[in-house]
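Undergrad: all I have is the shape, not the residue letters:
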């Protein structure tokens, strides 16, 4: 079995190709609830959840503190490190928040590199990537970010992902319209994407400062009316030279079906093949294709946007992005801008990262921290995050991080996670930070957790999960399930908390989703007890 990371209640992302044994670092673990029978301060309802058979060989770690008084209410293995999964995004997104604040924006410019005569630019247009996570493609009328609880970034591993209604090319169309309004009607040179702000990688995929539709193609498969009918397949955004070859057929309603793909045609790497079957009574199924070369895709998409705006471009629109033709970065910075697109405020970008647990978005924030100190390699991002958190009063030795998204190899103590939340709760923008977190039973990765609990809507927390295989016994091993954040309790208290469980075992994958609800049930029990 492969080791994977669950980024929400119904999301799997492959992070390695073989089973991995995870070592827990730190001091000796406190006895598990199943062994000790009780945990000081922990309500009986929580203990009942923690003492289930699937956790008998595992351990729970719980840390709870009153934000207002500083009183530690529960400390069960709170100073022992364990892998937190995607909860790491609290560290990366939080560092960006502390450094820049929630109102911070970045501006993506289009620079003119040449002379303009009679509407014709003799020279190039340069689109300069600045790390805008949504580039106008998820902006709602009120200026807030749009997302679905199961986002398209997570569409391939499991069904159920859905799309927002916004056009992902909105930002490029805006820039293109501004280029036309500047007086440019024709470009005799080229259109070049400058993606030199940073160059990173996560899970063998690029982290780029130019991000169009999260650098994904969305493939929506809709069944035909009856068995035997071909399915319909729609590609969004429709950008040359990418095409879909549809080999999906419809089977009878209720019949077991399986989509195959997406994969590229070996004879034509710009043709995406979808095959397999889909049941006649099923809802449309979303899959995605992720780009290895975001700059080339962005270049083609921008040239097509320019053409829609009435600007002709002489260069081949589907050629590889000619980054080698760019002047040095200082020279590009000095060029006049003929168009600019301001990003959503950081608070909205962080909301997108946290609600749906956007891995590449969290790592982009780390790369932006690195770029801010002049390092385009992204390698300075985590050290910068450490400096930011240390400056805010966090004992950073309570965490050991290798990326900003929460893949395997990251370790934190539950107490350290609680300390982050108490730091954020003391800020004047504390309510805005809290609003970025998934809400129990309401939205994001907690939308389907403890929906009917009286604690629903009162617990604000980031999830995190790592899953591995037990090939020896043919079962699944829950490396970790984490839930941490803040809550308003039944008794009117404001608590920061972290709940983690390590090494649960399940015969079926569905059990892992039950674990998501189990940590939610423990948090809900705490919320009700205090």
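TA: Alright, I've got the coordinates. On a predicted model such as this, the values are computed, not experimentally measured, just so you know.

Undergrad: use CA for all of it now, contacts and neighbours both
TA: Noted.

Undergrad: mind listing what's buried in the host helix or strand of residue 127?
TA: Counting by DSSP states H and E, the secondary-structure element that holds residue 127 is strand 120-128. Neighbour-count burial for strand 120-128, counted by 16 or more other C-alpha atoms under 10 Å, picks out 120-128.

Undergrad: Provide the secondary structure category for the nearest residue to residue 211 once chain neighbours are set aside.
TA: The shortest distance from residue 211 to any residue that is not its chain neighbour, by C-alpha to C-alpha, 6 or more residues apart in numbering, is 6.1 Å, and that residue is residue 133. Recorded secondary structure, residue 133: coil (DSSP: H, G, I helix; E, B strand; the rest coil).

Undergrad: could you give the number of residues near residue 133?
TA: 30 (other C-alpha atoms under 10 Å).

Undergrad: again, but for the one 3 residues further on
TA: Residues within reach of residue 136, counting by other C-alpha under 10 Å, total 25.

Undergrad: OK, contacts around it?
TA: The neighbours of residue 136, taking C-alpha atoms under 8 Å, 6 or more residues apart in numbering as the test, are 168-172, 343-344.

Undergrad: ok, now residue 146?
TA: Residue 146 is in contact with 138-140, 164, 352, counting by C-alpha under 8 Å, 6+ apart.

Undergrad: mind doing that once more with 7 Å?
TA: Applying C-alpha atoms under 7 Å, 6 or more residues apart in numbering, one finds that residue 146 lies in contact with 138-140, 164.

Undergrad: give me the distance between it and residue 351.
TA: Separation of residue 146 from residue 351 (C-alpha to C-alpha, to the nearest Å): 9 Å.

Undergrad: repeat that for residue 223.
TA: From residue 223 over to residue 351 the distance is 33 Å, taken as C-alpha to C-alpha.

Undergrad: list the contacts of the residue nearest to residue 211.
TA: With contacts defined as C-alpha under 7 Å, 6+ apart, residue 133 is in contact with 211, 349, 361.

Undergrad: among the residues you listed, which one sits closest to residue 150?
TA: Each of those was checked against residue 150 using C-alpha to C-alpha; the closest is residue 361, at 15.4 Å.

Undergrad: this is the comparison structure:
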């Protein structure tokens, strides 16, 4: 059976339920985990794993079930309930980011700008590239941000360059037909921060800092048809990928990944390897198959994208479209005049950004969300400063001690930990904030959407099927190498936390995580994911 992390001894099992008082620490009475839930936690796959769970009545705070809720556990992306909640409180659900474009210099009668055109990055996560006709941000259940790690994705439908095209059209409408100077991205909103060893994030985005590669089906021995988006001179894709025999191994290589050449001419990514004949793509069970290249120099890339958008709107630029972003040409921060503004892009309401981050667990978006909170809270422009600002907010507004968590970024990367009491305090604290409704709506819904869309195994039990749509919760997954079995993966943390409208009508908040599960691959992760969904459905039924 699974162990109780941090307990002084193995908990006793009597009548199928833990007697938590024997685990050490101060545990409230009558909070034993039900036998049906313990049966899930005691599956052979979890024999060396550690579980923690805390279930609380939303209104009263009464503890319903408590399993080792004082111990620090890996929570992965459940960390996002803190970063998105604080940012939503600080900025407000209706806040919109405005990305302006300014001209420097004068515009001649023939429309030539003798000077530079400057796009000032605002931290808008989508830059109009996920805009649905109704103003919402387009999402899919299998987002391209995780295409390489999960093995596939479904691309959102909107044009990822729509925002840049809109800005370029406004520049042309302002009477500018040519730029006799340069185009610059002002990316000084916050200090760049490194994202998980991949690249330095800046406050400017194109297609979520990704180039999507779409692979189609072909016959054995034939080249795999491919395409990519966005199309740009900043980065192109070539492929030697072929369809192998039915018994061949799926092996898709991307090189270089991430590419370091963005901002230089002839920057190319190569797709190579083999796809087995009759291969059925994971997750979607149908082609296309998606892979992505990381845009490792966002400002260089956005500059080229904007220059190309200007050209499509009839605005020529004398400067080379592919080059390093010339930040040395920027004026002093804050020195722009409204009279110099020639275009602006206004984002969707902030509630949509938070929904985007939480529904699909967008890691870069969560890190930027933390930076946005820091800026709004006290003008912090660094990751360290934003983390410190958040620590202060959690202490004063939610009574959560720094001893209850360890956060290293805004998204839950690496050795991110918290105890169940901290997570529950955040979820309950948010329930009385003005921004609670959009916060609640941002959570994935069990069996319906976001990262919980495919959690449906619980529906095989007719007594649990009613839980579909009644659990709004954030997911979190942390996989690393297993130190006890080099070369093999370890599910260091699979977590789930959020709100349940129980069958009884009661509203509850819950936290659940399992740590250190030996696995062989993604299918084992998905099994743990399904098991936690089943436990959430059991909580719906019991309460």
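TA: Perfect, thanks for sending it. As the structure is a prediction and not an experimental result, all values here were calculated from the model.

Undergrad: give me the TM-score for this pair.
TA: The TM-score (TM-score structural alignment, normalised by the length of structure 1) is 0.90; 505 aligned residues with a C-alpha RMSD of 2.3 Å.

Undergrad: closest to residue 253 of structure 1 among the contacts of residue 136 of structure 1?
TA: The closest of the contacts of residue 136 of structure 1 to residue 253 of structure 1 turns out to be residue 168 (C-alpha to C-alpha; 32.6 Å).

Undergrad: SS state for the closest one?
TA: Three-state call for residue 168 of structure 1 (three-state DSSP): coil.

Undergrad: do the same with the one 4 residues further on
TA: The assignment at residue 172 of structure 1 comes out as helix when based on three-state DSSP.

Undergrad: structure 2: which residue goes with residue 305 of structure 1?
TA: Superposed on structure 2 with TM-score structural alignment, residue 305 of structure 1 falls opposite residue 309.

Undergrad: quick check: the closest residue to that match other than its chain neighbours vs residue 345 of structure 2, distance?
TA: Once flanking residues are discounted, residue 309 of structure 2 sits nearest to residue 165: 5.2 Å by C-alpha to C-alpha, 6+ apart. Residue 165 of structure 2 sits 10 Å away from residue 345 of structure 2, going by C-alpha to C-alpha.

Undergrad: which bit of structure 2 covers the longest helix anywhere in structure 1?
TA: Here the longest helix in structure 1 is taken by residue count, with DSSP state H as the criterion, and it is helix 510-529. Applying TM-score structural alignment, one finds that helix 510-529 of structure 1 aligns to the residue range 523-542 of structure 2.

Undergrad: for the stretch 201-350 of structure 2, which segments are assigned as helices?
TA: In order along the chain, the stretch 201-350 of structure 2 carries the following helices (DSSP state H, counting those that start in this stretch): 298-312, 350-360.

Undergrad: contacting residues for residue 520 of structure 2?
TA: By C-alpha under 7 Å, 6+ apart, residue 520 of structure 2 lies in contact with 488-489.

Undergrad: also residue 361 of structure 2?
TA: Contacts were defined as C-alpha under 7 Å, 6+ apart; by that measure residue 361 of structure 2 touches residue 77.

Undergrad: how do the contacts of residue 146 of structure 1 look in structure 2, which are kept?
TA: Contacts conserved in structure 2 for the contacts of residue 146 of structure 1, counting by both residues aligned by TM-score structural alignment, their matches' C-alpha atoms under 7 Å: 138-140, 164.

Undergrad: can you select the buried ones from these in PyMOL?
TA: For the buried members of those, the matching PyMOL selection, counting by 16+ other C-alpha under 10 Å, is:
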select buried, resi 138+139
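
Undergrad: closest one to residue 301 of structure 1 out of the kept ones among the contacts of residue 146 of structure 1, please.
TA: In terms of C-alpha to C-alpha, no member of those lies closer to residue 301 of structure 1 than residue 138, at 16.6 Å.

Undergrad: translate that closest one into the numbering of structure 2.
TA: The alignment partner of residue 138 of structure 1 in structure 2, by TM-score structural alignment, is residue 130.

Undergrad: residue 400 of structure 1 reaches residue 413, doesn't it?
TA: No. If you go by C-alpha atoms under 7 Å, residue 400 of structure 1 and residue 413 don't touch, sitting 9.3 Å apart.

Undergrad: neighbour-wise, which of those two wins?
TA: Comparing residue 400 of structure 1 with residue 413 by neighbour count (other C-alpha under 10 Å), the higher total belongs to residue 413, at 27 against 16.

Undergrad: wouldn't that one be in contact with residue 75 here?
TA: No. At 11.2 Å, residue 413 of structure 1 and residue 75 do not qualify as touching, with contact defined as C-alpha under 7 Å.

Undergrad: ok so, going back, the match of helix 510-529 of structure 1 vs structure 1 - mean distance after superposition?
TA: If you overlay the two and look at stretch 523-542 of structure 2, the average distance to its match in structure 1 is 1.3 Å (mean C-alpha distance after the TM-score superposition for structure 1).

Undergrad: what count of nearby residues applies to residue 452 of structure 2?
TA: When neighbours are counted by other C-alpha under 10 Å, residue 452 of structure 2 registers 26.

Undergrad: return the residues in contact with it.
TA: The contact partners of residue 452 of structure 2, by C-alpha under 7 Å, 6+ apart, come to 444-446.

Undergrad: quick one: which of these sit in strands?
TA: Using DSSP state E, no member of the contacts of residue 452 of structure 2 sits in strands.

Undergrad: excluding sequence neighbours, find me the nearest residue to the counterpart of residue 293 of structure 2 in structure 1.
TA: Under the alignment defined by TM-score structural alignment, residue 293 of structure 2 corresponds to residue 289 in structure 1. In space, residue 289 of structure 1 comes closest to residue 217 once its chain neighbours are excluded; the distance is 5.0 Å by C-alpha to C-alpha, 6+ apart.

Undergrad: trace the one you found over to structure 2, please.
TA: Aligned partner of residue 217 of structure 1 by TM-score structural alignment: residue 211.

Undergrad: does its match touch residue 291 like I think?
TA: No. Taking contact to mean C-alpha under 7 Å, the distance of 8.6 Å between residue 211 of structure 2 and residue 291 leaves them out of contact.
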